[in-house]
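S.K.: Here you go, sequence then predicted model.
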Amino acid sequence: MDIVAHGLYTAAAAIFVNRRLAAPVRLGWAVFFGVFPDLASFTVPAVLRIWWRLTGATTTLLPQPGGPRLDWVFGLYNCVHSLLIFVLVFVAAWIIARRPVWELLGWLLHIAVDIVTHRGWFAIQPLWPVSSVHLDGIPWETPWLLAATYAFLVAIFFALWRTRPQPFHQGTAHRQSL
């Protein structure tokens, strides 16, 4: 899934949960953790490629045969897309905060969506580093899936908007009783 869709799905989930639970989920942090795996994996390589382009070390932002290699990115990618690593971080955060840090579930949602929407080099290995087992899902950039993703997001946010809590106006209730 693309990073924008991850952020939107996480925001929708956090808004829904906040309407149902007494302990609120901080929307900004939930969205941050919803996009965290991609930020952690791709921010440093993107900044390096831009720097190399600006300084003339390369003529393109794209990888080139014989050009600088960033193989370590795949290890980081596997790490932040691993259910096992997520569980370890979630438990550690719970112990440190002395409460579940629900905002971290945005990270879990990210992994779950990516398992079925990635393939090839970017196929998610949910049990990494114990196992390299993965599912070759439907690539998120497949036109019909991309269109369905954003259509579904529009539907979700429309439903959230339609079901939003309405403010209570005391004056309205009083006028109706007169």
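M.R.: That came through, no problem.
S.K.: okay, CA-based contacts and neighbour counts for the rest of this
M.R.: Noted.
S.K.: need the contact list for the closest residue to residue 149 other than its chain neighbours.
M.R.: What sits nearest to residue 149 in space, not counting adjacent residues and going by CA to CA, 6 or more residues apart in numbering, is residue 5, at 7.6 Å. Listed by CA atoms under 8 Å, 6 or more residues apart in numbering, the contact set of residue 5 reads 149, 150, 153.
S.K.: also this one, for the comparison:
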Amino acid sequence: MDIFAHAIWTSIAAKELNEKRLKEKRNRISIYWSAFWGIFPDLFAFSIPFALFIAGLQNGVSFKIQFHEHGGPGELANILYHYSHSLVIFALVFVLVWLYYKRPRLELLGWMLHILIDIPTHSLKFYPTPFLWPISNYHFPYGVPWSEPWFMLINYSVLLCVLTLTIYRNRISAKF
């Protein structure tokens, strides 16, 4: 799924979780940090190689050398993609952060939601989600490419409906 949809879905999920936590008189979670963690897997996998590529160009390393002799940014992106799109790696980081802060940092669940959304929205032909890596190299074989126009239309239509319902519900509850 595209990075904007990930940010919006994660923000909606965080807002809904906050509604539930408010009723239970529990601390709210940051919608902004949840959205950040919702886009983190793609930022990590693609921004680092892109920045290194640009830095190489600025330092006089030619396009040809970067791609033909060093594999280019795509090779590094593939490696980082495995780390950032693995539920196993996510679980390990989540537990380590929980131990460090002595409480779960629920904003990190945006990362997990990103992976769960990517599993059925990536085909085997373009960045299939390695959600069980490093335990298994299994990829969901029936993924629908998120870049298909019909899928994007449905996705953003559903997002618009969910956002509209959320705003409407908040206005109704604010009156009472």
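M.R.: Sure, I can see it. Just so you know, these numbers come straight off a predicted model, no measurement behind them.
S.K.: Could I get the TM-score for this pair?
M.R.: Once the chains are laid over each other, their TM-score by TM-score structural alignment, normalised by the length of the second structure reads 0.85; 165 aligned residues with a CA RMSD of 2.1 Å.
S.K.: still on that earlier bit, what subset of the contacts of residue 5 of the first structure is buried?
M.R.: Among the contacts of residue 5 of the first structure, those buried by neighbour count (16 or more other CA atoms under 10 Å) are 149, 153.
S.K.: Tell me where the longest helix sits in the second structure.
M.R.: Ranked by residue count, the top helix of the second structure under DSSP state H comes out as helix 149-175.
S.K.: May I see the buried residues of that helix?
M.R.: Taking 16+ other CA under 10 Å as the criterion, helix 149-175 of the second structure shows 152, 155, 159 as buried.
S.K.: that older thread, could you save the contacts of residue 5 of the first structure as JSON lines and add columns showing distance to residue 26 of the first structure?
M.R.: Converted to JSON lines, those look like this (distance: CA to CA, whole Å):
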{"residue": "149", "distance to residue 26 of the first structure": "24"}
{"residue": "150", "distance to residue 26 of the first structure": "24"}
{"residue": "153", "distance to residue 26 of the first structure": "20"}
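S.K.: Now do the same contact list for the aligned partner of residue 137 of the second structure in the first structure.
M.R.: The alignment partner of residue 137 of the second structure in the first structure, by TM-score structural alignment, is residue 132. Contact analysis of residue 132 of the first structure by CA under 8 Å, 6+ apart lists 125, 126.
S.K.: measure residue 132 of the first structure to residue 77 of the first structure for me?
M.R.: To residue 77 of the first structure, residue 132 of the first structure is 13 Å away according to CA to CA, to the nearest Å.
S.K.: cool, residue 33 of the first structure as well?
M.R.: For residue 33 of the first structure, the distance to residue 77 of the first structure - CA to CA - is 15 Å.
S.K.: What of residue 90 of the first structure?
M.R.: Residue 90 of the first structure is 18 Å from residue 77 of the first structure, where distance means CA to CA.
S.K.: likewise residue 32 of the first structure?
M.R.: Distance from residue 32 of the first structure to residue 77 of the first structure, by CA to CA: 17 Å.
S.K.: need the contact list for residue 52 of the second structure.
M.R.: When contacts are counted by CA under 8 Å, 6+ apart, residue 52 of the second structure touches residue 73.
S.K.: What lines up with it in the first structure?
M.R.: By TM-score structural alignment, residue 52 of the second structure lines up with residue 48.
S.K.: Does its match belong to a helix, a strand or coil?
M.R.: The three-state label given to residue 48 of the first structure by DSSP: H, G, I helix; E, B strand; the rest coil is helix.
S.K.: Could you measure from it over to residue 115 of the first structure?
M.R.: Computed as CA to CA, the residue 48 of the first structure to residue 115 of the first structure distance reads 27 Å.
S.K.: Equivalent analysis for residue 7 of the first structure, please.
M.R.: Distance from residue 7 of the first structure to residue 115 of the first structure, by CA to CA: 16 Å.
S.K.: repeat for residue 17 of the first structure
M.R.: When distance is defined by CA to CA, residue 17 of the first structure is 23 Å away from residue 115 of the first structure.
S.K.: more neighbours, these two?
M.R.: Taking other CA atoms under 10 Å, residue 17 of the first structure and residue 115 do not tie; residue 115 has more neighbours (22 against 15).
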